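> Provided below are the primary sequence and the corresponding predicted coordinates.
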Amino acid sequence: MPSETPWAYVFIRLLFRFVLKIFYGTIVVEGASNIPKTGQPCIVCANHSNSLTDALMLVTTIPPKQRNFIRLTAKATLFGKRTFTSWLIENAGTVPIARKKDYAAGESVDNTETMDKLKTAVEDGDAICLFPEGLSRYHPSVAPLKSGVARLISEVLTRNRNNPSFEISLQNCSVTYMHREHFRSDVLVTFHPPLTFSPKTHPELLEPVDFNDVRRLTAQMAEQITSGTFDSPSWDLTRVSKLAARMYAPLGTRMTLGDYVRVVRTFIEAFKTAESATIASAAGSDRDEAAHMSDDEKMSAETTELARLREDLRAYQDELARLGIKDDRIRRRPLARRTLLGRMILRLTWAVCLFTLSLPGLLLWTPVFITTVYAVHEFKKTGPIFDTFDEIAQYKLVYGFVSGLCVWFGATALSFPFSLVTFMLVPALMWMTLRWFEDAVSALRAFTALTRLLLVGKTTLRRMHWRRDGLHERVMKLAIETLGLPPDPYQYFLHNGGKEKGRVRGRWEMGSRYFSIKRRRKRDWNESLRLYDVVDYPKEDGQ
């Protein structure tokens, strides 16, 4: 029989569903119907790029009607501490896993008891959650998966080899953060079709097992997980691929977040192929130098063009960053000075109105912002980027939640004898303030962009426009002729895109949904609550 749902797990699910929806602007879930029902032995696996936030994301996005309880795992060093985080994970049925990196050299690490507990839980019909990368890190690529999950499946099948009806499902999941650490950015959670195993259908996984079969299963997991997220060898490649995706499907294309991620990933895979071919060609050229064979003879014309396009896109993005303008502003011909000034006045007026409307609520948000900014600033000092930036979202969630509760209950206590009204009014005011403040920042961001266009001047804008036209033609040729993407992205995604959160059809729905209390509809999946769009990433030492 599957385990009963711990009360702390229900509390965490409800609490952080609320907290995550505040921190992230849009959380889109795909394929939730693929998740095996409660009572079916199941292992849930996902990529791991955002520390404890990844586990919370899975807990809150897996529908309770599909699985009432997911048994989580966490590093053993999080247990036994007098912290809110430690208390939560211990009371939610989480299983501790010891990692060698967390202990002194030569100190033994034994997870035998933990693994036995996980095997028993799966056999009883529970779902357990594992992150086969083994650790979380701030990196653009998915780390090579460890073979532990495949070996666990093999051991469970072997223990039930005499039960012909026993089946275990492997539910792989891809979690894609547009900007994992930024407030009001977006998240895509994709649940892939599960892989099902039984002693009868997969006898090769019964002990004694050939480790090549374990490797093949691990490779199959990696292929499915990486197929739904960005898997880039460098931040630069991610940056260039996002630019190519924006050129192919510019602002105004009504794409779902899932469609956007898949388009960007398509460009990433294409540029990765060109990069690998270039490296291989260079190595071959060194070996065959005596034969006087040039790189062009080693590389196909298509690969050469891909490499050149990537370099040209990088240079173009660098120039945009230097000028402080966006590609979308270059897409159209330069606007007349009178038109720019008129739009600037309109955007600034709208921003001032929304900021004025937000002021009462911003007084409540100010302690929350100050607390989280200070906590994150101090935390960043504790280590290098790759080992700290993956925990920033976690710190913001916890400190923002605690400080928000202090503001809520503090305002309620100070407003006595009207505390009951204040208790209901404060969270409503803070939520609507956040909506107004987002729109105010968006309007101010547009005003800033228009100001920069005015300062850059028509000559430079015209030169950048011609340069973009050439790049756009090459990107469209790559997208349509090589990558097989639709030739008219606007019409294709308008009529074939999913009807899900983060996407609207038509002007009437776009206008009416503005007043929805559930979310703010974004025009650009690259947005966050900042005065600028995030197009660059922090660089690791030596990268």
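Noted; the coordinates are in hand.
> CA atoms for contacts and neighbours, from now on please.
Noted.
> for Gly252, helix, strand, or coil?
Secondary structure, DSSP: H, G, I helix; E, B strand; the rest coil: Gly252 is coil.
> where do the strands sit along the stretch 51-200 of the chain?
70-71, 73-75, 95-97, 127-130, 168-177, 186-191, 195-197 (DSSP state E, counting those that start in this stretch).
> so which elements touch the shortest one?
Spelled out, that is strand 70-71. strand 127-130 (3 or more Cα pairs under 8 Å, 6 or more residues apart in numbering; DSSP states H and E).
> against which helices or strands is the strand it packs on packed?
If you count contacts as 3+ Cα pairs under 8 Å, 6+ apart, strand 127-130 packs onto strand 42-46, strand 70-71, strand 73-75, helix 112-123.
> tell me the most buried of the ones you listed?
strand 42-46 (a mean of 25; mean count of other Cα atoms under 10 Å).
> contacts for that strand, please.
Residues outside strand 42-46 that contact it (Cα atoms under 8 Å, 6 or more residues apart in numbering): 36, 122, 125-132, 168-175, 225.
> contacts only, for Ile70.
Here Ile70 is in contact with Val59, Asp126, Ala127, Ile128, Cys129 (Cα under 8 Å, 6+ apart).
> redo the helices and strands packed on strand 127-130 as CSV? Include distance to Trp365.
Listed next are those as CSV, based on distance: least, Cα to Cα, whole Å:
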stretch, distance to Trp365
strand 42-46, 33
strand 70-71, 33
strand 73-75, 32
helix 112-123, 42
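> coming back round to it: tell me which two in the contacts of Ile70 are the farthest apart.
Within these, Val59 and Asp126 form the most distant pair, 13.9 Å apart (Cα to Cα).
> can you tell me which of the helices and strands packed on strand 127-130 comes nearest to Glu500?
Comparing the helices and strands packed on strand 127-130 against Glu500 with Cα to Cα, the closest turns out to be strand 42-46 (22.2 Å).
> and the angle for the closest one with strand 186-191?
For strand 42-46 and strand 186-191, the angle between their directions (axes from the mean of the first three to the mean of the last three Cα atoms, to 10 degrees) works out to 150 degrees.
> alright, now check it against this:
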Amino acid sequence: MPEGSSTPWAYFLIRLLFKFVLKIFYGTIVVEGVENIPETGRPCIVCANHTNSLTDALLLVTAIPSRKRNMLRLTAKSTQFGKKTLTSWLVESAGTVPIKRRKDFADGTADNSNAMAKLIEALELGDAVCVFPEGASRYHPTIAPLKTGTARIVSDTLSRNREQPDFEVSILTCSITYMHRQHFRSDVLVTFHPPLTFRPRDHPELLAPVNYDQIRLVTAQMHRQIAQGTFDAPTWDLIRAARIATPLYAPLGTRMSLGDYVRVTRTFLEAFKARRLPADPSSSNGETSDADQAETDEIIKLERELKVYQAELYKLGIRDDRIRRPLLRPVILYRMLLRLSWAVFLFSLSIAGLILWTPIALTTFYAVHSFKKTGPVWDTWDEIAQYKLIYGLVSGLCVWAGATLLTLPIAPVTAVLVPVLMWMSLRWFEDAVSAFRAFVALARLVRVRSATLARLHATRADLRARVLELGVNGLGLPEDPETFFVENGEKQKGRVTGRWAGRAKYFSVRRRRKRDWNETLRLYEQFDYPADET
């Protein structure tokens, strides 16, 4: 069996550096299906959905454990190469293979035969190569039709090794789901699916000369696997509705892992999406029964009313959980005092570290603000996280170096204490923001009239009953999610496991204890999907 290429020092450095940076930027990174990753020496093509530009590649590099693969050979658009920028240096130093996109070469000179040959050679050495089969990164709610390049690489590799009937090459599909891809301290789920494995002996239909229908069939298999692990919808509205349904089904405080949260939300999303599709003309002559039509109408009505309910909550500045469990005004005032006191205390603790964070925040804000002006939402938002990571890394290193130089007599101590202080101040500030966000929500709740709260409470009770009916009886979800996910849910990093575990892990370098996977480092709820194009 091939042993795989040796790991370049630049790749090792990039993986180590960005593993640290990504864990700072994202509050929780949960990786599922690590057991599905073929080990070093087994040729493998890693394919994932592509919505976050260079960040997707960095995430895959750090998500694949070094014990499984010593390196992941990346591909990137050719326009990233040959520039005097840190991004270009990172891309080239990691041994990345440039891919020419047709849209970048209007004169028709986009020839990738040399790139394909390099990828095939890497596979024959036993390497893992990374390909984003959508062909481009875009901020869209749906996965774009996959290019057939990956399946053609498999076919060409098998054809070159047809004399070795047991030669094996795998396609490892991966689904990347960002809760809020561009926001600081949000969460991300990386799911590796069981690999599609091909051998000359078992798949003679992929040997040259190959019927192109077989290439399309492999590509369709890849698309199904990637889509089944993430949010894939024709509009942002459908994703928004599904994410509103989930906390009604499994209310705040339910001990769900991030993977469970994504799967439940996707279940509702598929139900909403299915009712938007036209009837299958092959069944019942394309006719829809009265019962089916009534069910479709009810689901569409539920989707619409969920969005109306959330829009009213957003306008009032309160959360669904405050409607679920009404509080007496004295209790609200008491909790406001506690939340404000706790926020002030934590903010006071974090002031020293926040001074160090200020240059980093200002640098990234200016860079992102300027970048947003360069194009429309769909063509710029997918690169915001990349800009924040790169500019945050550079400015962070400058702050660390500057603090070390200014305290030269005790530089060895400062070099260690500055990162520790910055990390702990971030943790304290994150909790301070969370506490102040709760204080603001309670303050807004006081101003809402009792009649409005009563009406919203009744509306929520009706919506929850209908969501449970759909989820349990229509979609097969557990009847009692608050019990089910504690007893049977995925036991993985990021899962809230109770007060003792939350307190014991408070100083963990991995994450802050969260109750809601929608949290970010913001004073308001995030439902900031862009408006759907018309």
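Alright, I've got the coordinates. These figures come from a predicted structure and were not determined experimentally.
> what is the equivalent residue in structure 2 for Ala428 of structure 1?
For Ala428 of structure 1, the aligned residue in structure 2 is Val420 (criterion: TM-score structural alignment).
> and for that match, the neighbour number?
Residue crowding around Val420 of structure 2 was assessed by other Cα atoms under 10 Å; the count is 13.
> check contacts around the equivalent of Thr7 of structure 2 over in structure 1.
Matched to structure 1 by TM-score structural alignment, Thr7 of structure 2 sits across from Thr5. Contacts for Thr5 of structure 1 (Cα under 8 Å, 6+ apart) come out as Asn68, Phe69.
> what residue is smack in the middle of structure 1?
Tyr177 (1.2 Å; Cα atoms, centre = their mean).
> how near is the closest residue to that one other than its chain neighbours to Asn50 of structure 1?
In this structure, Tyr177 of structure 1 finds its nearest non-sequential neighbour in Val187, 4.6 Å apart by Cα to Cα, 6 or more residues apart in numbering. The gap separating Val187 of structure 1 from Asn50 of structure 1 is 12 Å, by Cα to Cα, to the nearest Å.
> mutual contacts of these two, please.
Both Val187 of structure 1 and Asn50 are contacted by Arg180, under the criterion Cα under 8 Å, 6+ apart.
> more neighbours, the two?
Asn50 (26 against 22).
> what does the more buried one correspond to in structure 2?
Structural correspondence for Asn50 of structure 1 with respect to structure 2 (TM-score structural alignment): Asn52.
> burial check on the equivalent of Thr40 of structure 2 over in structure 1, number of neighbours?
When structure 1 is aligned by TM-score structural alignment, the residue opposite Thr40 of structure 2 is Thr38. Applying other Cα under 10 Å, we find 20 residues neighbouring Thr38 of structure 1.
> so Thr38 of structure 1: helix, strand or coil?
Of the three states, Thr38 of structure 1 takes coil under three-state DSSP.
> return the list of helices and strands in contact with the helix ranked longest in structure 1.
As assigned by DSSP state H, the longest helix anywhere in structure 1 is helix 337-380. If contacts are counted by 3+ Cα pairs under 8 Å, 6+ apart, helix 337-380 of structure 1 sits against helix 392-414, helix 419-456.
> after it, which helix or strand is next? Please name it.
Next in sequence after helix 337-380 of structure 1, counting helices and strands by DSSP states H and E, comes helix 385-388.
> can you lay out the helices and strands packed on helix 337-380 of structure 1 as TSV showing distance to Glu319 of structure 1?
Putting these into TSV (distance: least, Cα to Cα, whole Å) gives the following:
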stretch	distance to Glu319 of structure 1
helix 392-414	30
helix 419-456	12
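> which stretch among the ones you listed comes nearest Gly80 of structure 1?
Closest of those to Gly80 of structure 1 is helix 392-414, at 18.1 Å (criterion: Cα to Cα).
> contacts for that closest one next, please.
Counting by Cα under 8 Å, 6+ apart, 19-20, 23, 50-53, 180-182, 364-365, 367-369, 371-373, 375-376, 418-420, 422-423, 426-427 sit against helix 392-414 of structure 1.
> with stretch 288-299 of structure 2 instead?
Applying Cα under 8 Å, 6+ apart, the set of residues contacting stretch 288-299 of structure 2 from outside is Ala271, Phe272, Arg275, Ala279.
> tell me how far Thr120 of structure 1 lies from Glu378 of structure 1.
Thr120 of structure 1 is 42 Å from Glu378 of structure 1, where distance means Cα to Cα.
> would you check how far apart the counterpart of Ser508 of structure 2 in structure 1 and Glu30 of structure 1 are?
Per TM-score structural alignment, the equivalent position to Ser508 of structure 2 in structure 1 is Ser516. Noted for Ser516 of structure 1: a distance of 22 Å to Glu30 of structure 1, by Cα to Cα.
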